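Trainee: Predicted model follows, preceded by the sequence.
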Amino acid sequence: MEYLQALILGLIEGLTEFIPVSSTGHLILVVDLLGFQGPEGRVFEVVIQLGAILAVCLVYFQRLLRMVLGLPFDQGARRFAAAILIAFLPAALVGVLAHSFIKSVLFSPWVVSVALILGGVAILVIERLSIRPRYHEVEAFPLRLALGIGILQCLAMIPGVSRSGATIMGALLLGVERRAAAEFSFLLAIPTMLGAATYDLYKNWSHLGVEDGTLIAVGFVAAFFAGLLVVKLVLGFISRFGFAPFGWYRIAIGSAMLALLSLR
């Protein structure tokens, strides 16, 4: 039963990592509903996100390879790499300093439910704003824009806010075109989630056993295949329907969970 639960959680992670509905928030809620007893320290919920990140690396492999190979002589590649690094640093700093508080206090179904609702309202409000896009290509983002997106990503330390939601909607507020905002969020996820998973494994390594590793592996593989599907489809969906459907979804799920939690 634990392996089936790990499979379900991995699929949920992959399906929600790259859309603004909070994959961590969904995992916390479903773990609570299933009564899943995973590895100590909530390490399962964090590390399986690497499966979805691997999917992004595969989809954007050629672009990432061009960037790496172009670093020695291509100024655009160096600027792109610097933008990703600068956007990553604020969350890395806050994550290290507030790691224990986040895990012990904020990983709560109540916190997630409220954050889902408030984030949904924020998405609907931002979607109604008429902000003229000024930035259309992620490779051309100025460093100050990358830093602003990185600072806004820190909001996602609150489970339920959504890392992709904070970065995408924050980018829209800063004048980034929809598709470019989503792509930058996808690419920024690579160092962000790799750093979070590495730090979590470091903090909890002594508590992990063989069975824990197997559960994580099941969730990882499921997240990879689900993430691969979503990354290929989500840009087309966003271009056609915008972000409002995700806002309404967040409000509905958050409200339903608050109602369910209040009945316990």
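Mentor: It's in.

Trainee: Could you use CA atoms for every contact and neighbour count after this?
Mentor: Fine.

Trainee: looking at this, Ala55 is in a helix?
Mentor: Yes. Looking at Ala55 with DSSP: H, G, I helix; E, B strand; the rest coil, it is inside a helix.

Trainee: what's in contact with the host helix or strand of Val68?
Mentor: Assigned by DSSP states H and E, Val68 falls within helix 61-70. With contacts defined as CA atoms under 8 Å, 6 or more residues apart in numbering, helix 61-70 is touched by Cys57, Ala77, Arg78, Phe80, Ala81.

Trainee: let's bring in a second one:
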Amino acid sequence: MPIWLLVVLLGVVEGLTEYLPVSSTGHLILATELLGFKASDWEAFNVAIQPGAILAIVVLYWRTFRDVFIGLFRRDAGAWRFVRNLIVACLPAIILALLIGDYIESLLSNALVVAWALVVGGLAIFIVERLVRPRECGGVQNLTLRQSLTVGAIQCLAMIPGVSRSGATILGAMSIGVDRKTAAEFSFFLAMPTLSGATAYFLLKHHDRIAPGMYGNIALGAFVSFIVALVVVKVFVATISRFGFTPFAWYRIIAGGAALAWLAAR
């Protein structure tokens, strides 16, 4: 397979899965292995193309960010609470990454961990959907400090490849009473500082893993993920509003089961 085609396919996978509760990292690892390449060789690339998906949220929610930015200068309480909630929710991941970052990185090319995490995560979605009855919150700015910190702590589970950052944050928010729409948007907004920080940290630490000729491929992969994520986020919000998260639970269990069978037979 030509390298440019692999780059495009991985960009599509990143854009498709970054904001869905199915684990983008897990899918990138499995996709790389399925296409006949070593996941460890493409680990830095998979991290480096994440800014493309991040930019999609900036474009889709630019009015929200504009209003928050203006509100900060006008000393609007809602704008300050919005920023406070994002900062507080980021703290647990930052602390944990500093404490056990090296161990987390050792899991980033483990396809077996991904497969099991997909299955367990699917079961977790079924449980939350069946047992939890979220209440309308009215937006990210209305979350309490405790709710934000709790979601941030649950987000740390996504350091295990296959768990899904978006899935952990959305289900975590719903489990403490946050409505689906607010939970999803909080997950989207939280992705920006979390993924940006994680990407910058990883690339600064492992810049030697990126060959000079790889930057063009990274740009292409990031662009593809940006375009795909623009479409996916809109469809995702419409899907969960109508069907909830059950379709993603079934997908995770089927995909994880298929991956386990493939790994066992390989």
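Mentor: Done, it's in. None of these values were measured; they are calculated from a predicted model.

Trainee: Can you pull the TM-score for these?
Mentor: Put the two chains on top of each other and the TM-score (TM-score structural alignment, normalised by the length of structure 1) is 0.96; 264 aligned residues with a CA RMSD of 1.5 Å.

Trainee: Just give me the match in structure 1 for Ile218 of structure 2.
Mentor: Aligned by TM-score structural alignment, Ile218 of structure 2 pairs with Ile216 of structure 1.

Trainee: what about its match, is that helix, strand or coil?
Mentor: helix.

Trainee: ok, now which ones touch it?
Mentor: Going by CA under 8 Å, 6+ apart, Ile216 of structure 1 touches Ala6, Phe44, Val47, Ile48.

Trainee: superposed on structure 2, where does the helix holding Val68 of structure 1 end up, distance-wise?
Mentor: On superposition with structure 2, the mean distance recorded for helix 61-70 of structure 1 (mean CA distance after the TM-score superposition for structure 1) is 1.2 Å.

Trainee: Could you tell me where that helix falls in structure 2?
Mentor: Counting by TM-score structural alignment, helix 61-70 of structure 1 lines up with residues 62-71 of structure 2.

Trainee: separation between Leu50 of structure 1 and Ser206 of structure 1?
Mentor: As for Leu50 of structure 1, its distance to Ser206 of structure 1 is 20 Å (criterion: CA to CA, to the nearest Å).

Trainee: what about the residue of structure 1 positioned farthest from its centre, distance to Arg79 of structure 1?
Mentor: Centroid-distance maximum for structure 1: Phe73 at 31.8 Å, with CA atoms, centre = their mean. Separation of Phe73 of structure 1 from Arg79 of structure 1 (CA to CA): 11 Å.

Trainee: just to revisit the earlier point, after the helix holding Val68 of structure 1, which helix or strand is next?
Mentor: Later in the chain than helix 61-70 of structure 1, the nearest helix or strand by DSSP H and E is helix 75-97.

Trainee: Name the residues that touch that next one?
Mentor: With contact meaning CA under 8 Å, 6+ apart, helix 75-97 of structure 1 is reached by 66-68, 70-72, 138-143, 146-151, 153-154, 157, 187-188, 191-192, 195-196.

Trainee: Would you write a ChimeraX line that selects the buried entries of those?
Mentor: Burial among those is assessed by 16 or more other CA atoms under 10 Å; the matching ChimeraX selection reads:
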select :67,138,139,141,143,146,147,148,149,150,151,153,154,157,187,188,191,192,195,196
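
Trainee: could you show me where the helices are in the stretch 151-264 of structure 1, in order?
Mentor: Assigned by DSSP state H, counting those that start in this stretch, the stretch 151-264 of structure 1 shows helices spanning 163-173, 178-204, 210-241, 244-262.

Trainee: okay, those helices in a markdown table with distance to Val30 of structure 1 next?
Mentor: What follows is the helices of the stretch 151-264 of structure 1, written out as a markdown table (distance: least, CA to CA, whole Å):
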| stretch | distance to Val30 of structure 1 |
| --- | --- |
| helix 163-173 | 18 |
| helix 178-204 | 20 |
| helix 210-241 | 13 |
| helix 244-262 | 10 |
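
Trainee: Kindly compare burial across these and name the winner.
Mentor: When the helices of the stretch 151-264 of structure 1 are scored by mean count of other CA atoms under 10 Å, the highest mean neighbour count falls to helix 163-173 (a mean of 26).

Trainee: Show where it falls in structure 2, residue numbers please.
Mentor: Helix 163-173 of structure 1 maps onto residues 165-175 of structure 2, going by TM-score structural alignment.

Trainee: what's the mean distance for the matching stretch versus structure 1?
Mentor: With mean CA distance after the TM-score superposition for structure 1, stretch 165-175 of structure 2 departs from structure 1 by a mean of 0.3 Å once superposed.

Trainee: which residues are contacting that stretch?
Mentor: Outside stretch 165-175 of structure 2, the residues that touch it by CA under 8 Å, 6+ apart are 18-23, 125, 128, 132-134, 147, 150-152, 154-159, 179-180, 183-184, 186-188, 191.

Trainee: If you count surrounding residues, which of Leu50 and Ser206 of structure 1 has more?
Mentor: Per other CA atoms under 10 Å, whichever of Leu50 of structure 1 and Ser206 has more neighbours is Leu50, with 25 against 8.

Trainee: Can you mark which positions in the helix or strand hosting that one are buried?
Mentor: Counting by DSSP H and E, the element that carries Leu50 of structure 1 is helix 49-59. By 16+ other CA under 10 Å, the buried positions in helix 49-59 of structure 1 come out as Gln49, Leu50, Gly51, Ala52, Ile53, Leu54, Ala55, Val56, Cys57.

Trainee: wait, which of those is closest to Phe246 of structure 1?
Mentor: If you rank those by distance to Phe246 of structure 1 using CA to CA, Ala52 comes first, at 19.1 Å.

Trainee: For that closest one, give me its contacts.
Mentor: Residues in contact with Ala52 of structure 1 (CA under 8 Å, 6+ apart) are Glu13, Gly14, Glu17, Phe220, Ala223, Phe224, Phe225, Ala226, Gly227, Leu228.
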